[in-house]
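>>> sequence and computational prediction follow.
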Amino acid sequence: MYFRALRLAGLCAAASLLTACSMGGLMGGGGSSSAQTLQNATPNPASVAQAQTSALPVIATECPPIKVRPGSEAMFYYGGGQVGSAKSLQYQGVIDETSRNCVVSNGLITVNMGVVGRVLLGPAGSQSSVNAPLRFAVERDGQAVFSEKYTIPVAINPPAQSAEFVKVVENVAIPYLGGEEITIWVGFDTRG
C-alpha cells in the first residue's frame, strides 16, 4: 500500500511539472500560423500520386479472412473399426486458433497463415506420437489458387494426455488487383 501511494504521488508530481512546461518551441511557436496552415491543408492529386509511388510495401488494409472449412474442424481416430464409439476413440485433433497477415506489393498479396491445435488421447488411446494432417488452401473469386496438405508430427509425452501443435505457412503469393474475394481455408484432411 505504501509503494502504491508513493508511486501515485510521483506520477502526480511529474504530471504537474509537464503541465507547467511550454510546448510552443516544440510545436512551431505559440502564435505561429504554420500549425493553422497544416491543420487546414488538403492534399492535391499530384502529391497523393507521388506519395503512393514512393511508398514502401504496406500491410493490406483488408487481409483475407481465415476460416476453418466446415466439416474439417476436428479429426477422430477409432480403434477396431468402432467408428463413433466413444469407448473406442484412440485420439482426436482440434483446431484452437487461426491467424494470418498480409502484405500487398507489385500486384501480389503475400499471405502468412497459421493454426494452433491440439491432439487429445481418447479412452482407448496410448499413442506417444500422432500425425495431424492439415490442409491450407486459398480461394480467389471461388477458384483455388493454393492448396497444400501438411503432416504435422505431434509428440504426446506420458503422463500427458494431450499435446499442442503449431503450423505456419509463409509467403503464399496471390495475384491481387483489389476488390477480389479471397478466402483462406484450413482444416484437417484425413482423406488418404
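Happy to help now that I have it.
>>> use CA for all of it now, contacts and neighbours both
OK.
>>> list the contacts of the residue positioned nearest the centre of the chain.
Nearest to the mean C-alpha position of the chain, counting by Cα atoms, centre = their mean, stands residue 99 at 2.8 Å. Listed by Cα atoms under 8 Å, 6 or more residues apart in numbering, the contact partners of residue 99 are 66, 113, 114, 115.
>>> put this next to the previous one:
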Amino acid sequence: MSVNVSRGVLVVSLMMVLGGCNAGSMGSGLGLSPTEPAAQPATQTAAAVQPFVQGFCPQISLRDGTSVYRTYAKSKSQDAKDVVFQASLADTTRACSRTDTTLTITALLQGRLTSGPQGKAGSINLPIRVTVMDGDQEVTSEIEQYAVNLADVNQPTQFVYTKQVTVPGNVSGMTRVYVGFDEGKKKK
C-alpha cells in the first residue's frame, strides 16, 4: 500500500509543478506582479536588451554562363575527347551578420568536379569569382583559385566552397551577390 501512496504523491506533485509552469502571467512564478518588469542586471544597458532583427541578407545568384568550367588538353580545342575535367556549380545559400558599419555575407556554393577523357587524379584549381553589386554599382569583386582534390578519375567528387565577404553596412535592398567560375579573358 505504501508503494501506491508514494506513486500517488509523486503524480500529484508532478501535476502541481507542471500546472504551475502554465498558470498565471509571465514572471508570476518569480514573485513579480504582471505589471512589474523583471529587474535588469546593473551591467546591462538599454541598448543591450533591445531586440535585434537581422533584416536584409542579399540573395546569391549564378551569373549566366559561369556555372560550368571546362579545361581542354589542347589550348584551342572545344572537342569533347580533349576535356581534362569539368566543374559545375549547382546550389547556393548564404548567411549574414551585421554590425553598425558593416555587413558580412557568408556565401556557400555546392559544386561537382568530373574528369574528362584526358583527366588525371590530383588537385585541381578552380577560379571562383564572388562579386557584390548594389544596383549597378560594383561593391567588391574577388577571385580565388579554389583547390579541389579529384581522387579517382572514374568517380566525380562534390565540393562546398565558402567565402566571407564584408561590405559597408549601408548597402541598399538592391544588393546581390553573384558567383561563378571566372575563365578570364579568352585569347584569340
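Received it, and whenever you're ready, just let me know what you need. What you see is a predicted model; the values in this text were computed from it and never measured.
>>> and the contacts of residue 99 of structure 1 as a markdown table, adding neighbour count and distance to residue 4 of structure 1?
Shown next, in a markdown table, are these (neighbours: other Cα atoms under 10 Å; distance: Cα to Cα, whole Å):
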| residue | neighbour count | distance to residue 4 of structure 1 |
| --- | --- | --- |
| 66 | 21 | 44 |
| 113 | 21 | 43 |
| 114 | 18 | 42 |
| 115 | 21 | 41 |
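>>> tell me the secondary structure for the aligned partner of residue 147 of structure 1 in structure 2?
Matched by TM-score structural alignment, residue 147 of structure 1 corresponds to residue 141 in structure 2. Secondary structure assignment for residue 141 of structure 2 (DSSP: H, G, I helix; E, B strand; the rest coil): strand.
>>> how about residue 51 of structure 1?
Under three-state DSSP, residue 51 of structure 1 comes out as helix.
>>> burial of it, as a residue count?
11 (other Cα atoms under 10 Å).
>>> please report the distance of the match of residue 147 of structure 1 from residue 79 of structure 2.
32 Å (Cα to Cα, to the nearest Å).
>>> which one's more surrounded, the two?
residue 141 (14 against 10).
>>> okay, and the nearest residue to that one once chain neighbours are set aside sits in which element?
Leaving aside its chain neighbours, residue 141 of structure 2 sits nearest to residue 131 (4.1 Å; criterion: Cα to Cα, 6 or more residues apart in numbering). Using DSSP states H and E, residue 131 of structure 2 maps to strand 122-134.
>>> against which helices or strands is that strand packed?
Using 3 or more Cα pairs under 8 Å, 6 or more residues apart in numbering; DSSP states H and E, the elements in contact with strand 122-134 of structure 2 are strand 137-150, strand 175-181.
>>> tell me the most buried of the ones you listed?
Among those, the stretch with the highest mean neighbour count (mean count of other Cα atoms under 10 Å) is strand 175-181, at a mean of 22.
>>> thanks again, I'm all set now.
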